[in-house]
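Colleague: sequence and computational prediction follow.
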Amino acid sequence: MKSSETASPHERPKTGAVDYDSELQLHDKAFRRACGVHARERVLDIGCGSGQTTRDAARAASAGSAVGIDISAPAIARARELAAAQDVRNVRFEQGDAQAHPLPRQGFDVAISRFGTMFFADLLAAFRNIRGALADNGRLVMMVWQAREANEWSTAIHGHCAQSSAAFSLADPSTVERILDAAGFADATFQDVREPVYYGDSVEAALDWIGQFQATREALRSLDAASAERERARIREIVERHRRDGGVWFDSRAWIVRAHCRRTP
């Protein structure tokens, strides 16, 4: 996806339908800087979605390459379309689950992920597979959500509704350090990122975006008609309170986690 250089939520973002890339537009600058992709590096992008971060990496790796992997076939199809439309040639996309996908051994110099590593069924197995795909001097850079209570987009919108804990599975630094150490990584560091997420340029756009969330759909389906209508009214009121100059914004907290590969014996 094409990264926004927007530096403030009061600067006008791109208009139109909201998507995941525009939602995270203020996170991208910090993430790209943290990745620090070099010209000749081979990059693996985990959970690449429609490929914005992969294309950004490919552009930085002008004499190298980037591979994006995602479990969603529609997302991979869209990523390929956008790469072709933007004439990014040193990039390719594969559909698969990085936990078990047959990645080439030591085929990459850096693995990156923007909110794509929290949802593995077996986190340790996934990071071991990723480590095996990295050169011995390779590195990992990923962005993950901090705890649910630090993320207004979850607490305000979903309230007391059940929220999948998977989105916050890598929120605790000690847990992340333990998993990465067992997977063959070392020297993990955690950079605090506090940027709001963008939900659209109007209340209606935000409500449409929120309505696409699995947690929202499941919560509404669990209610009777009258209760569902009250829940929709509650969400609308919250969205209206978060409408400010430039769009609808909710606070969020994330970690940028960096780690290096521990050399194999």
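Modeller: In hand now; what should we look at?
Colleague: hey, let's count contacts and neighbours off CA atoms from now on
Modeller: Noted.
Colleague: in terms of helices and strands, where is the residue nearest to residue 62 when sequence neighbours are not counted?
Modeller: Spatial nearest neighbour of residue 62, chain neighbours left out: residue 39 (5.0 Å); criterion: C-alpha to C-alpha, 6 or more residues apart in numbering. According to DSSP states H and E, residue 39 maps onto no helix or strand at all.
Colleague: next, the buried residues of the longest helix that the chain contains.
Modeller: The longest helix of the chain (DSSP state H) is helix 225-241. Residues of helix 225-241 classed as buried: 231, 235, 236, 239 (neighbour count, 16 or more other C-alpha atoms under 10 Å).
Colleague: before we move on, what about stretch 84-101?
Modeller: Those would be 88, 90, 91, 92, 93, 94, 95, 96, 97, 98, 99, for stretch 84-101 by 16+ other C-alpha under 10 Å.
Colleague: check stretch 181-196 too.
Modeller: For stretch 181-196, the neighbour count (16+ other C-alpha under 10 Å) marks 181, 183, 184, 185, 186, 188, 190, 193, 194, 195, 196 as buried.
Colleague: distance of the residue most central in space within the chain relative to residue 139?
Modeller: Here the mean C-alpha position of the chain is nearest to the C-alpha of residue 115 (C-alpha atoms, centre = their mean), at a distance of 2.6 Å. Residue 115 sits 17 Å away from residue 139, going by C-alpha to C-alpha, to the nearest Å.
Colleague: again, but for residue 35
Modeller: 9 Å.
Colleague: also residue 128?
Modeller: For residue 128, the distance to residue 139 equals 13 Å [C-alpha to C-alpha].
Colleague: where along the stretch 51-200 of the chain do the strands fall?
Modeller: Listed in chain order, the strands of the stretch 51-200 of the chain (DSSP state E, counting those that start in this stretch) span 65-70, 91-95, 108-114, 134-145, 185-193, 197-198.
Colleague: dump those strands into a markdown table; add distance to residue 55 as well.
Modeller: Below are the strands of the stretch 51-200 of the chain laid out as a markdown table (distance: least, C-alpha to C-alpha, whole Å):
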| stretch | distance to residue 55 |
| --- | --- |
| strand 65-70 | 7 |
| strand 91-95 | 7 |
| strand 108-114 | 12 |
| strand 134-145 | 16 |
| strand 185-193 | 22 |
| strand 197-198 | 21 |
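Colleague: put this next to the first one:
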Amino acid sequence: MPRIVNTHQAEAWNGYEGEHWAAHRDRYDAVNSGFNDAVLDAAAIGERDRVLDIGCGNGQLTRLAARRAPLGRALGVDLSAPMLATARALAAAEQVPNVTFEQDDAQVRAFPAGDFDVAVSRFGVMFFADPVAAFGNIGRALRPGGRLAFVCMTALDGTDLGQVLDAMAARLPRPTGPDGTGPTSFADPDRVRAVLGAAGFEETRCERVTAVQHWGRDVPDAAAFLGGWGPVAHHMAQAGPEAAARARRALTEALAAFATPEGVRTRGTAWLVTARRPAAATD
């Protein structure tokens, strides 16, 4: 059994949250896949590279990384058994032979030292119980000079998603918490640089990137999907039926502003973070 220290997140990702992401993997990939190329291009994956995907979820980024390293390999690590089952099934169906998925806590997993050339993540690094310890452990898994590339959420204020979520604010708390906590815990680039520096990385850079995010084929479809997202669904359940109904109406009205003939689309923002393990690193 893997050693898990991030028990709160493990409970969520092996309960409703992870089950919802696994059941709607196409929907979540439609929201987040616009950032794939930014991460993979920044990672500069070579054909023989050994790639670690942190918080891999349903494994789309891991499989794409493996394809960029046909003579290497990719390992996806996540807390969520439901999503890892989906990731393995998709890798088999897509015939990606050089990818594996394992349930574990990347903060404490005993990775062999220097076993990877590059580590990547798509919105999977914001929830560590101790981010300095987690990135220190990931850094030790990289060879000296190894690369790190990931995307994380920016602050929600002033973004399309922030506008949608804030429409429910009179009825529900913001489901992501205040900016700087939860999913936006890495929203401040200064904090990102401080955490990675303390974890032993160097040359940390943060670049704001954007991508189109697809939420549904029409407004009712998008509202039903976003309303089922774990944090939103949790707050609606806590609010009671009347407040939840008002929040759903507000959500639907807010999403209408982003309706297009191709579906409901928002402009997503993220920090693209790159860093490097020192070339002279020793364990």
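Modeller: Thanks, I have it. Everything numeric here is computed off the predicted structure, so don't read it as measured data.
Colleague: picking that back up, with the buried residues of stretch 84-101 of the first structure in mind, which one is nearest to residue 157 of the first structure?
Modeller: Relative to residue 157 of the first structure, the closest of those is residue 97; by C-alpha to C-alpha it sits at 28.9 Å.
Colleague: the closest one matches what in the second structure?
Modeller: Aligning on TM-score structural alignment places residue 97 of the first structure opposite residue 105 in the second structure.
Colleague: my guess is its match meets residue 78, correct?
Modeller: Yes. Using C-alpha atoms under 8 Å, residue 105 of the second structure is in contact with residue 78, at 6.7 Å.
Colleague: still on that earlier bit, what lines up with the residue nearest to the centre of the first structure in the second structure?
Modeller: The equivalent of residue 115 of the first structure in the second structure is residue 123 (alignment by TM-score structural alignment).
Colleague: do you know how far that match is from residue 134 of the second structure?
Modeller: For residue 123 of the second structure relative to residue 134 of the second structure (C-alpha to C-alpha), the value is 15 Å.
Colleague: now the helices for the stretch 101-250 of the second structure?
Modeller: For the stretch 101-250 of the second structure, the helices defined by DSSP state H, counting those that start in this stretch occupy 131-141, 160-166, 189-198, 219-228, 230-239, 241-256.
Colleague: deepest-packed of those, please.
Modeller: Most buried of those, by mean neighbour count (mean count of other C-alpha atoms under 10 Å): helix 131-141, with a mean of 22.
Colleague: next one: that helix to chain centre, how far?
Modeller: 17 Å (C-alpha atoms, centre = their mean, to the nearest Å).
Colleague: stretch 184-197 of the first structure too?
Modeller: Chain-centre distance of stretch 184-197 of the first structure: 13 Å, with C-alpha atoms, centre = their mean.
Colleague: so it matches what in the second structure?
Modeller: With TM-score structural alignment as the criterion, stretch 184-197 of the first structure aligns to 200-213.
Colleague: give me the angle between the longest helix of the first structure and helix 214-221.
Modeller: Using axes from the mean of the first three to the mean of the last three C-alpha atoms, to 10 degrees, the inter-axis angle of helix 225-241 of the first structure relative to helix 214-221 is 140 degrees.
Colleague: helix 225-241 of the first structure vs the second structure, mean deviation?
Modeller: Here helix 225-241 of the first structure, set against the second structure after superposition, deviates by a mean of 1.5 Å using mean C-alpha distance after the TM-score superposition for the first structure.
Colleague: packing partners of the very next helix or strand once past that helix?
Modeller: Once the chain leaves helix 225-241 of the first structure, the next helix or strand it forms, by DSSP H and E, is strand 243-244. In terms of contacts (3 or more C-alpha pairs under 8 Å, 6 or more residues apart in numbering; DSSP states H and E), strand 243-244 of the first structure is not packed against any helix or strand.
Colleague: give the aligned range of strand 243-244 of the first structure in the second structure.
Modeller: Mapping strand 243-244 of the first structure onto the second structure (TM-score structural alignment) gives residues 259-260.
Colleague: which ones are touching the equivalent of residue 226 of the second structure over in the first structure?
Modeller: Under the alignment (TM-score structural alignment), residue 226 of the second structure maps onto residue 210 of the first structure. By C-alpha atoms under 8 Å, 6 or more residues apart in numbering, residue 210 of the first structure lies in contact with 199, 216.
Colleague: repeat that for 10 Å
Modeller: 18, 153, 157, 158, 199, 204, 216, 217, 235, 239 (C-alpha atoms under 10 Å, 6 or more residues apart in numbering).
Colleague: over to residue 147 of the first structure?
Modeller: 154, 165, 167, 168, 169, 170, 171, 172, 252, 253, 254, 255.
Colleague: could you do residue 229 of the second structure as well?
Modeller: By C-alpha under 10 Å, 6+ apart, residue 229 of the second structure lies in contact with 16, 17, 20, 21, 24, 28, 175.
Colleague: same check, this time on residue 173 of the second structure
Modeller: Residues counted as contacts of residue 173 of the second structure (C-alpha under 10 Å, 6+ apart) are 165, 166, 231, 232, 235, 236, 239.
Colleague: nearest to residue 142 of the second structure, of these?
Modeller: Nearest to residue 142 of the second structure among these: residue 231, at 33.2 Å, using C-alpha to C-alpha.
Colleague: any idea how far that closest one lies from residue 245 of the second structure?
Modeller: Shown here: residue 231 of the second structure relative to residue 245 of the second structure, a distance of 16 Å by C-alpha to C-alpha.
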